[in-house]
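Student: Structure here, sequence nowhere to be found:
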């Protein structure tokens, strides 16, 4: 299937998934009623009496949109990181970047450093992500060479160390309710979605897509190696610095609103790459669409799978992603024999 056809299929799938996500839950509503409520609110009409308008517009629509934005952002950041390190098995979670962003965000929450706003939380998460990415990259580049395996191992080791620091901060909080909410958030959760919380990812994700799409040629060249990319006229150093900032900023914005969600940034770009190849002009928008569809569906499952409580999003993505990673590793190691 051509990339344009696949994009159309994913766009339709996203629309269906969003409709189901808003209509299904403890109180199920017909899709027609859902779209009627959305149409009335977009037209500026006053909400009608009853629970329908409240459930649809104030609770489920923001959450469904946040899931789509987070999934799209994870798809984008995974695609960019895999090109940056020339490793299709890389993602912000495995490289420890998500752990750095989580540490920054949790520090802001526990220590009260600008955690009262989504922007302050995103800034703290961005700082943690950027510092962690730079540290992992420096360790992987020791000796002047570049070894993708060393990069992943350094990311895993540094990520575990930062996770330990995050756990210490959580235990130090002293507020049982705050501790429970932070721990649940660290496993990935979209339960706190509000219209206000959508502001940062609604700006960050489209901006990252535009910026990365403008660098698609450079991303394609990076896959060929630094010397080849430089020979094609790409300023490799400048492009890498830009990618460091964009991916760290996007990771921070996503972690601040959803917690650390594992494996989505690994699974989605790799699957899209198998379908449309390595050309980032096609790969970036398809990864964004694919990530959005996956996260909306996963969040719907997390809300409806259990009657008594809600599953953390990270639990389901880990159950999906860990076997996927093992499969990809087996294929990669098998091809090297």
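Tutor: Happy to help now that I have it. On a predicted model such as this, the values are computed, not experimentally measured, just so you know. Residues are numbered from 1 along each chain as shown.
Student: rest of the way, CA atoms for contacts and neighbours
Tutor: Noted.
Student: Tell me which residue is most central in this protein.
Tutor: residue 74 (2.7 Å; Cα atoms, centre = their mean).
Student: Wait, it touches residue 264, no?
Tutor: Yes: here residue 74 lies in contact with residue 264, judged by Cα atoms under 8 Å, at a distance of 6.3 Å.
Student: Going along the chain, name the strands of the stretch 51-200 of the chain.
Tutor: Secondary structure of the stretch 51-200 of the chain (DSSP state E, counting those that start in this stretch): no strands located.
Student: Now do the helices in it.
Tutor: Assigned by DSSP state H, counting those that start in this stretch, the helices in the stretch 51-200 of the chain fall at 51-53, 61-84, 97-111, 118-140, 148-172, 176-186, 199-214.
Student: Residue 220: which of the ones you listed is closest?
Tutor: For residue 220, the closest of these is helix 61-84, at 7.6 Å, according to Cα to Cα.
Student: got another, please set it beside the one above:
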């Protein structure tokens, strides 16, 4: 398994690095990849001293202060949502589960929208107020969705998705109401409902980075437990696994990742659905591979999506949530059809 992880991890890391360089170099002012690499290497202590400056100050400004903060933030947002999706799918044993379809993203965005509406973004614990409130509203939403979907102690796929859609629609209506009632903050609230990475500097990256690292470490440490859960809760319990404790920790971490991502980028759907499932199709069902590769590939997916949002209708920027919906909705429909065929095959 370690060789398989090293191989896939190296390949995905190379793609991640190339994607970052391409995205940084693409825009109204095109920059050569080699020049971008030298600008970035120049920032590394000791190593950077041996690189001569052969670029203009404006090029360095574009790379370090305009494009790179946005692209790195997108990479972290994608990693957060993909990790959360892998966690939800693993603990619920449902390939259709993700933060968006379960309504957690909408719940987190509602908490953020309420704070923005009343101007309370920094009223409690400074810059951490928004992520904290988004987290608690996301947790409450997840609890309601699971409670609505539960039937005789079990959570059927159809009921789970329906409950998520109901909550997503209701919470979306509440956010729309706040938007309609707002005058001064209407643009900020619309930002949460459509998703975007524009005008986001290094401070937002600093907020999200520790959550991603901690979330990755915790979920990766629970990968073996998620593999046991895939066998069924009864079998996992007979193997000595504390099922309820595992489910609680994984769901809380996944919700925290979703909430912090939403707090800096708004609602961006389907990343947590598409990325882990594509990895599962390539590498198999082992969560020791799915969890770390979801973090890397989630970043790749988000960077390309953000590049499309910036460039397809340039100079007009498409909201990022629209791009991911165009990509993710057909994939979601495919999964629904495939699950339907599988159920019909089992019943027959």
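Tutor: Sure thing, it's come through. Predicted model, so just to flag it, every value in this text is computed and none were measured.
Student: And the TM-score between them?
Tutor: TM-score for the superposed chains, counting by TM-score structural alignment, normalised by the length of structure 1: 0.94, backed by 334 aligned residues with a Cα RMSD of 1.9 Å.
Student: rewinding a little: give me the common contacts of residue 74 and residue 264 of structure 1.
Tutor: residue 291 (Cα atoms under 8 Å, 6 or more residues apart in numbering).
Student: Counting by contacts, list what the lengthiest helix in structure 2 packs against.
Tutor: Longest helix of structure 2, by residue count under DSSP state H: helix 320-347. If you count contacts as 3 or more Cα pairs under 8 Å, 6 or more residues apart in numbering; DSSP states H and E, helix 320-347 of structure 2 packs onto helix 186-194, helix 271-283, helix 287-311.
Student: Let's have the ones you listed in a markdown table, adding mean neighbour count and distance to residue 55 of structure 2.
Tutor: What follows is those, written out as a markdown table (neighbours: other Cα atoms under 10 Å; distance: least, Cα to Cα, whole Å):
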| stretch | mean neighbour count | distance to residue 55 of structure 2 |
| --- | --- | --- |
| helix 186-194 | 19 | 35 |
| helix 271-283 | 22 | 36 |
| helix 287-311 | 24 | 24 |
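Student: Of the ones you listed, which is nearest residue 69 of structure 2?
Tutor: Short answer: helix 287-311, nearest of these by Cα to Cα, at 11.8 Å.
Student: Structure 1: matching residues for the closest one?
Tutor: Aligning helix 287-311 of structure 2 against structure 1 (TM-score structural alignment) gives residues 280-304.
Student: Mind reading off the mean deviation between that stretch and structure 2?
Tutor: Its matched residues in structure 2 lie on average 0.9 Å from stretch 280-304 of structure 1 after superposition (mean Cα distance after the TM-score superposition for structure 1).
Student: Just give the closest residue to residue 68 of structure 1, not the sequence neighbours.
Tutor: Excluding the flanking residues, the one nearest residue 68 of structure 1 by Cα to Cα, 6 or more residues apart in numbering is residue 292, at 4.1 Å.
Student: Next: residue 145 of structure 2.
Tutor: Leaving aside its chain neighbours, residue 145 of structure 2 sits nearest to residue 163 (5.4 Å; criterion: Cα to Cα, 6+ apart).
Student: which ones are touching that neighbour?
Tutor: By Cα under 8 Å, 6+ apart, the neighbours of residue 163 of structure 2 are 102, 145-146, 148-149.
Student: Can you name the residues that contact the aligned residue in structure 1 for residue 96 of structure 2?
Tutor: Residue pairing (TM-score structural alignment): residue 96 of structure 2 is matched to residue 89 of structure 1. Counting by Cα under 8 Å, 6+ apart, residue 89 of structure 1 touches 82, 266, 270, 325, 328-329.
Student: with the residues you listed in mind, which one is nearest to residue 13 of structure 1?
Tutor: Distances from residue 13 of structure 1 to the contacts of residue 89 of structure 1, taken by Cα to Cα, are shortest for residue 270, at 19.0 Å.
Student: my guess is that closest one contacts residue 87, does it?
Tutor: No: contact between residue 270 of structure 1 and residue 87 fails when scored by Cα under 8 Å: they sit 10.3 Å apart.
Student: Aligned counterpart of the residue nearest to the centre of structure 1 in structure 2, please.
Tutor: Looking across to structure 2 (by TM-score structural alignment), residue 74 of structure 1 lines up with residue 81.
Student: wouldn't its match be in contact with residue 298 here?
Tutor: Yes: using Cα under 8 Å, residue 81 of structure 2 makes contact with residue 298 at a distance of 7.2 Å.
Student: Would you mind grabbing the residues shared as contacts by the two?
Tutor: Contacts common to residue 81 of structure 2 and residue 298, judged by Cα under 8 Å, 6+ apart, are 271-272.
Student: roughly how far apart are the counterpart of residue 322 of structure 2 in structure 1 and residue 301 of structure 1?
Tutor: Per TM-score structural alignment, the equivalent position to residue 322 of structure 2 in structure 1 is residue 315. For residue 315 of structure 1, the distance to residue 301 of structure 1 equals 11 Å [Cα to Cα, to the nearest Å].
Student: quick one: stretch 334-341 of structure 2 aligns where in structure 1?
Tutor: Counting by TM-score structural alignment, stretch 334-341 of structure 2 corresponds to residues 327-334.
Student: buried set for the matching stretch?
Tutor: residue 328 (16 or more other Cα atoms under 10 Å).
Student: how far apart are that stretch and its match in structure 2?
Tutor: Averaged out, stretch 327-334 of structure 1 is 1.2 Å away (mean Cα distance after the TM-score superposition for structure 1).
Student: Equivalent analysis for stretch 148-161 of structure 1, please.
Tutor: With mean Cα distance after the TM-score superposition for structure 1, stretch 148-161 of structure 1 averages 1.1 Å from its match.
Student: quick one: that stretch aligns where in structure 2?
Tutor: Under TM-score structural alignment, the match for stretch 148-161 of structure 1 is residues 157-170.
Student: Which positions within the matching stretch qualify as buried?
Tutor: Quick answer for stretch 157-170 of structure 2 (16+ other Cα under 10 Å): 157, 159-168.
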